[in-house]
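A.B. asks: Predicted structure and sequence below. I'll ask about it afterward.
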Amino acid sequence: MPTRPTLRQQFLRRKPLHSFTTDSSEAGGLRRTVGLFQLTMIGIGATIGTGIFFALDSAVPEAGPAVIVSFALAAVVAALTALCYAELASAVPVSGSSYSYAYATLGEFAAWAVGWCLLLEYAVSGAAIAVSWGQYLNDLTERLFGFQMPAAISAPPGAGGIVNLPGVVLVGLCCLLLVRGAKESAVVNTVMVVVKLGVLALFVVVGATAFDAGNLLPFAPMGMAGVSAAAATVFFSFIGLDAVSTAGEEVRNPRRTLPLAIILALVGVTTVYVLVALVGVGAQPWTRFEGQEAGLSVILGSLTGAGWPAVLLSAGAVLSIVSVTLVVLYGQSRILYTMGRDGMLPSAFHRVSPRTGTPVFTTLLTGGFVALLAAVFPLDLLTDLTSMGTLVAFAVVSLGVLILRRTAPNLERGFRVPGYPVVPILSILACGYLVYELPLATYLLFGGWLALALTVYLLYSRRNSCLETTDTARTLEETPA
């Protein structure tokens, strides 16, 4: 009779690499229906949210025209992590994202903790953006029809709203689409992403006609300190690229497609951001950005002397929220699906509809949780907590690259991080620096969140883990000494 593993062994046991391949090819699992273009659009759709439509209003006053450099610096930091995601996604092409990568490299409890961090990144950020949909929808309907919904049902809770119905409706519609199938959801997301990229491209084209190089001087009035501050402000406009890795089991030829989609999404997002920033600061003096709301709309309006730019930009913001919410719910449900398959959550999370090939229960539960947050919770205090969870997950992925290169040097990889080991080390340091900049209250909330994770793990997950219920001898053999 095998010996029951100790708590330390349970914490540190790692899931064998061959198990990931076996699990992803199981009968009745997720279906591989997503191609490279659609997957790239998932990454772009999750990353380009409403932030770029309004980011210049807060970033330009910090850095001046050098905000262009700030976007480039933020892109470099994002690229460090994106390259690490690309390698691990090609080596472990499953749906669990950094949860699965941690399970293969750092051990079971680290994976469980990362899974809880991803709950923060996806669920809370999804609710935070869904709750603002009513405001942007009101802005659009006001411009088109002169009508607005009452603030009590459309404004965020704590800011004049009581129950945010548009946020709930948005989450519900996204859930219904996701339940129908991954392919259908990817197609709809692709259409919305193409439309919002078209809106931003229009801004670049029209704004370029009024480009004045004199507006770029002085280029860095606040010095490098201002450039760095603005880089920190705009960095979180790059969060979302990791959503690509949650589609690992629904992608055709994942070892090639996953890393390529991550890199293409990063290049696409960076190009859009830098062009919008360059045209924005070239079209008007940088001193006019401070206190300027809906900056892109104002710039286009002043250039054309018409009201249609504001309508167009508002429509772009509305579509941005829809596409980001769709991808967030998709990514969250796939992570929970993987955790259910590993026994870390009840088996219902792993159940897939034989008709649609989607985890219906997990999708609806995720949607219900996000809708509840969007409906009644003021989410301002949770913004930094979301950032903490995201950065921890990013750092774990970079650390996973270092560990897997040592423990499985011959593992098939569709992509290898260039400049190894410098790139993953720099990624960890960059994430650590941004974590250091977060306020004390965030550390306290995050500590409480991890304490809750530990409680659930001790009471349920460690006893129901698939590594607990399969061959114990093999499990112990996989455990680091």
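C.D. replies: Received it, and whenever you're ready, just let me know what you need.

A.B. asks: rest of the way, CA atoms for contacts and neighbours
C.D. replies: Fine.

A.B. asks: Which helix or which strand is home to residue 417?
C.D. replies: Under DSSP states H and E, no helix or strand contains residue 417.

A.B. asks: Double-check it against residue 423; I have them as touching.
C.D. replies: Yes. The criterion here is CA atoms under 8 Å, and residue 417 meets it with residue 423 at 7.3 Å.

A.B. asks: what's whatever helix or strand residue 453 lives in packed up against?
C.D. replies: Per DSSP H and E: residue 453 is located in helix 440-456. Other elements packing on helix 440-456 under the criterion 3 or more CA pairs under 8 Å, 6 or more residues apart in numbering; DSSP states H and E are helix 108-119, helix 383-407.

A.B. asks: From the chain's centroid, how far away is the helix ranked longest in the chain?
C.D. replies: Ranked by residue count and defined by DSSP state H, the top helix of the chain is helix 308-341. Relative to its parent chain, helix 308-341 has a centroid offset of 10 Å by CA atoms, centre = their mean, to the nearest Å.

A.B. asks: buried stuff in it?
C.D. replies: Within helix 308-341, the residues that qualify as buried are 309-341, counting by 16 or more other CA atoms under 10 Å.

A.B. asks: by how many degrees do the helix or strand following that helix and helix 308-341 diverge?
C.D. replies: For helix 308-341, the succeeding helix or strand toward the C-terminus, using DSSP H and E, is helix 360-376. If you take axes from the mean of the first three to the mean of the last three CA atoms, to 10 degrees, helix 360-376 sits at 130 degrees to helix 308-341.

A.B. asks: Contacts for helix 360-376 next, please.
C.D. replies: 123-124, 126-128, 130-131, 156-157, 162-165, 167-168, 171-172, 175, 178-179, 329-330, 332-333, 336-337, 348-353, 379 (CA atoms under 8 Å, 6 or more residues apart in numbering).

A.B. asks: and the angle from that helix to helix 108-119?
C.D. replies: If you take the same axes, to 10 degrees, helix 360-376 sits at 50 degrees to helix 108-119.

A.B. asks: roughly how far apart are the spatially most central residue of the chain and residue 327?
C.D. replies: The chain has residue 240 as the residue nearest its centroid, 2.6 Å off, counting by CA atoms, centre = their mean. Remark: distance between residue 240 and residue 327 (CA to CA, to the nearest Å) = 9 Å.

A.B. asks: okay, now the one to match up with it:
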Amino acid sequence: MKKPLKFWDLVALEIGMTIGAGIFVYMPIAYKSAGVGTIVAFIFAFLPMAIIMINVMLLGSTLPTTGGTFKYGAFLFSPKVAFLGLWAYLFGAFVGLFPLNALALASYMKGIWDGISVLPVALIILAFFFVVNLLGLKMASIVEIVFVALLFVAIAIYTVPGMSKIDSRNLEGLFSKGLGSMVYASALLTFTFAGSNAVIELGGEVENPRRNLPLSVLLSLSIVLVCYLLMAIVSFGVGKEIMINGNLNDVASNYLNGFLFYVFAFGGPILAIATTINATYMWGTRSLLALCRLRVFPSKLGLVNRRGTPWVLLTIIWLLSSIMLLSVGESGLNLFAAFASIGGIAVIVPTMFAVFRLKKSETLRKMAPAIVRRKLFIFIPILGV
């Protein structure tokens, strides 16, 4: 396959997959538990996910391949466990993550344009990003870079003016809610750092993956952490009382007016969700494509067009997601969320166990980054598990 993904394509993809609806949904919930201690909880949530991502990227840089989510677990750990994990992952994406994000995006859009109907708009959103990805990975990557750039503009509009409106008294008592509340908030916020692991699905289409995969993940996760901390400090410092029953748009309305408010309302939550949908389409076909090439599925399902897009698989994903959305409707938000979270957890397990093989196999040890050959390396996959 072609290798159209360069370093900054990966960074945009990883940020787009990571900053999604979660930060706008989970931060107010975490605040109700940990108060301003949610700021510290973000750091605690970042650490385990960073360890998991380091493990995943060690595999990706050692054995870059298309469909790595399945291949690493299958060939380095257990084919049966990897196969079950992959199906849970893909099931969670197709009938959970896609309809969930499309519905959430349409709901946010309705908050700006009250006259729209949520379900038809959600279906149009799925169709739009399907067409974008049908035009090729490079086109989808360009759209992702543009959307992520606009997302950063929206975050800057929220945080920079908000800094001058912070009341320092609102940020006192970081640990006043107790350790239990902090742990709960950290566990909840861990999901806001998930998503970057999806790039191992595209390892065979990455330029210089040995360098670009690990470096891009380290950079993107660090950028995401800084963005989250700035947004949390502004949200709690400006709107401590508002955050109890409100959201980030309610906080922003205290110091943003007119055009700037609408730029944040549109460019913040709406583009955050849009980048996640686009990125999920980008990686969603790759493990299925690997299974087609291994003859587990009929090879004709893995046909690619002249732009390198596995168009049959992409079409199936779009149709399944749209049918699920039509079948369950607007009331299915909680159901979609449950499916999405289950899939995300299931696929990580075989991948984490596969990392142990990097140390045990002499051939893989020679191919892997230098850190694998250090004595203390074994603690990295142990912590990941």
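C.D. replies: That came through, no problem. Small disclaimer: the values here were computed from a predicted structure and weren't measured.

A.B. asks: picking that back up, which strands or helices does the longest helix of structure 1 pack on?
C.D. replies: helix 36-47, helix 108-119, helix 125-130, helix 133-145, helix 165-180, helix 182-208, helix 295-304, helix 360-376.

A.B. asks: and the shortest one, which stretch of structure 2?
C.D. replies: Going back to what we said before, that points to helix 125-130 of structure 1. Under TM-score structural alignment, the match for helix 125-130 of structure 1 in structure 2 covers residues 97-102.

A.B. asks: try the longest one
C.D. replies: Across structure 2, the stretch matching helix 182-208 of structure 1 (TM-score structural alignment) is residues 137-163.

A.B. asks: got the buried residues for that stretch?
C.D. replies: Neighbour-count burial for stretch 137-163 of structure 2, counted by 16+ other CA under 10 Å, picks out 137-138, 140-141, 143-145, 147-148, 150-159, 162-163.

A.B. asks: Pull out the buried residues from the helix or strand harbouring residue 232 of structure 2.
C.D. replies: Per DSSP H and E: residue 232 of structure 2 is located in helix 209-238. Neighbour-count burial for helix 209-238 of structure 2 flags 209-210, 212-218, 220-221, 224-225, 227-238 (criterion: 16+ other CA under 10 Å).

A.B. asks: how about residue 133 of structure 1, what does it touch?
C.D. replies: Counting by CA under 8 Å, 6+ apart, residue 133 of structure 1 touches 166-167, 170, 318, 321.

A.B. asks: For the residues you listed, which ones persist in structure 2?
C.D. replies: With both residues aligned by TM-score structural alignment, their matches' CA atoms under 8 Å, the contacts of the contacts of residue 133 of structure 1 that structure 2 also has are 167, 318, 321.

A.B. asks: Looks like the second one contacts residue 138 (just checking).
C.D. replies: No. In this structure, residue 318 of structure 1 is not within contact of residue 138 by CA under 8 Å, at 9.8 Å.

A.B. asks: Identify the residue nearest residue 244 of structure 1 in space, chain neighbours excluded?
C.D. replies: residue 43 (5.3 Å; CA to CA, 6 or more residues apart in numbering).

A.B. asks: before we move on, what about residue 83 of structure 1?
C.D. replies: residue 417 (5.8 Å).

A.B. asks: Can you report how many residues neighbour the one you found?
C.D. replies: Using other CA atoms under 10 Å, residue 417 of structure 1 has 19 other residues around it.

A.B. asks: What of residue 468 of structure 1?
C.D. replies: 18.

A.B. asks: Check residue 298 of structure 1 too.
C.D. replies: Per other CA under 10 Å, the neighbour tally for residue 298 of structure 1 reads 16.

A.B. asks: likewise residue 296 of structure 2?
C.D. replies: 11.

A.B. asks: could you measure it against residue 290 of structure 2, distance?
C.D. replies: The gap separating residue 296 of structure 2 from residue 290 of structure 2 is 9 Å, by CA to CA.

A.B. asks: Then residue 244 of structure 2?
C.D. replies: 46 Å.

A.B. asks: before we move on, what about residue 266 of structure 2?
C.D. replies: Taken as CA to CA, the span from residue 266 of structure 2 to residue 290 of structure 2 is 37 Å.

A.B. asks: ok, now residue 51 of structure 2?
C.D. replies: Using CA to CA, residue 51 of structure 2 is found at 26 Å from residue 290 of structure 2.

A.B. asks: cool, residue 299 of structure 2 as well?
C.D. replies: Going from residue 299 of structure 2 to residue 290 of structure 2 by CA to CA gives 10 Å.

A.B. asks: Trace residue 342 of structure 1 over to structure 2, please.
C.D. replies: Matched by TM-score structural alignment, residue 342 of structure 1 corresponds to residue 294 in structure 2.

A.B. asks: what's around that match, how many residues?
C.D. replies: Residue 294 of structure 2 sits with 11 neighbouring residues when counted by other CA under 10 Å.

A.B. asks: ok, now residue 433 of structure 1?
C.D. replies: Residue 433 of structure 1 has 12 neighbours, counted by other CA under 10 Å.

A.B. asks: sec struct for it, please.
C.D. replies: Counting by DSSP: H, G, I helix; E, B strand; the rest coil, the backbone at residue 433 of structure 1 sits in helix.
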